[in-house]
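Asker: Below are the sequence and a predicted model; questions follow.
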Amino acid sequence: MADAAIEAGQRYEDQVLALLPRHGGRVERRLRTDDAGTEVHVIRFDDRAGYEGFLVDPQRVALRAELGDAAPHTQVLEVHEV
């Protein structure tokens, strides 16, 4: 998250993560660095369609657009248990 927008970024994350259940998703872990500039989320979806639906959820898209350049940078890593 941008230094000048950490609080806004955290609010955005709170709001967006609350949308997960409507797409069969859930947060398994939410971690934040000491400087609050980075968050890591371990999330799980019931199926791929839920994940894809979450990405295009109109409320999620609107929230991200509302933040503009202050929106957190997102990097997705698809992983599996070993």
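Answerer: Right, received. Where do you want to start?
Asker: From here on, just use CA atoms for contacts and neighbour counts.
Answerer: Noted.
Asker: contacting residues for residue 23?
Answerer: Listed by C-alpha atoms under 8 Å, 6 or more residues apart in numbering, the contact set of residue 23 reads 45, 50-51, 53-54.
Asker: Comparison target, given below:
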Amino acid sequence: MTNDIEIELCCFLWAHEGEALSLSAYEDRVLALVPAHGGEVIRRAVSDGSNGRPHEVQLYRFPNQTALDAYLADPARLALANDRDQAIARTELFPVSLR
């Protein structure tokens, strides 16, 4: 990926047993940081997580890799790592093309 290409991502998140509300609360906090890095949360969808489905699905975009890297390295986001570890069992993040 070159730095001038817009990045569109999908993220699947699974909560630890009994932590679905904590997962959403954590995501509320960290996703609020996305716009400060030029990114946009396009959509969040929440499920009950039954039958192995993710508890939350997110779509977002960043203008380039530098912006995404800055979000991932944001000290406010990193300070919440313990909250993340307590709430989130598994994450799958992958690039997509939004239409």
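Answerer: Right, received. Where do you want to start? Note that the structure is predicted; figures quoted are calculated from it, not measured.
Asker: before we move on, back to that, can you pick the most crowded of the contacts of residue 23 of the first structure?
Answerer: Within those, neighbour counts (other C-alpha atoms under 10 Å) peak at residue 54, which reaches 23 neighbours.
Asker: So the counterpart of residue 15 of the first structure in the second structure versus residue 83 of the second structure, what's the distance?
Answerer: Matched by TM-score structural alignment, residue 15 of the first structure corresponds to residue 29 in the second structure. For residue 29 of the second structure, the distance to residue 83 of the second structure (C-alpha to C-alpha, to the nearest Å) stands at 10 Å.
Asker: one step back: now the match of residue 15 of the first structure, what's its secondary structure?
Answerer: helix (DSSP: H, G, I helix; E, B strand; the rest coil).
Asker: Look at it and say how many residues are nearby.
Answerer: Neighbours around residue 29 of the second structure, by other C-alpha under 10 Å: 13.
Asker: out of the contacts of residue 23 of the first structure, which are inside helices?
Answerer: In helices, defined here by DSSP state H, the members of the contacts of residue 23 of the first structure are 50-51, 53-54.
Asker: Adding distance to residue 35 of the first structure, write these out as JSON lines.
Answerer: Below are those laid out as JSON lines (distance: C-alpha to C-alpha, whole Å):
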{"residue": "50", "distance to residue 35 of the first structure": "32"}
{"residue": "51", "distance to residue 35 of the first structure": "29"}
{"residue": "53", "distance to residue 35 of the first structure": "32"}
{"residue": "54", "distance to residue 35 of the first structure": "28"}
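Asker: and which of the residues you listed is nearest residue 8 of the first structure?
Answerer: Closest approach to residue 8 of the first structure among those (C-alpha to C-alpha): residue 54, at 20.4 Å.
Asker: Tell me who's in contact with that closest one.
Answerer: Neighbour list for residue 54 of the first structure: 19-20, 23, 60 [criterion: C-alpha under 8 Å, 6+ apart].
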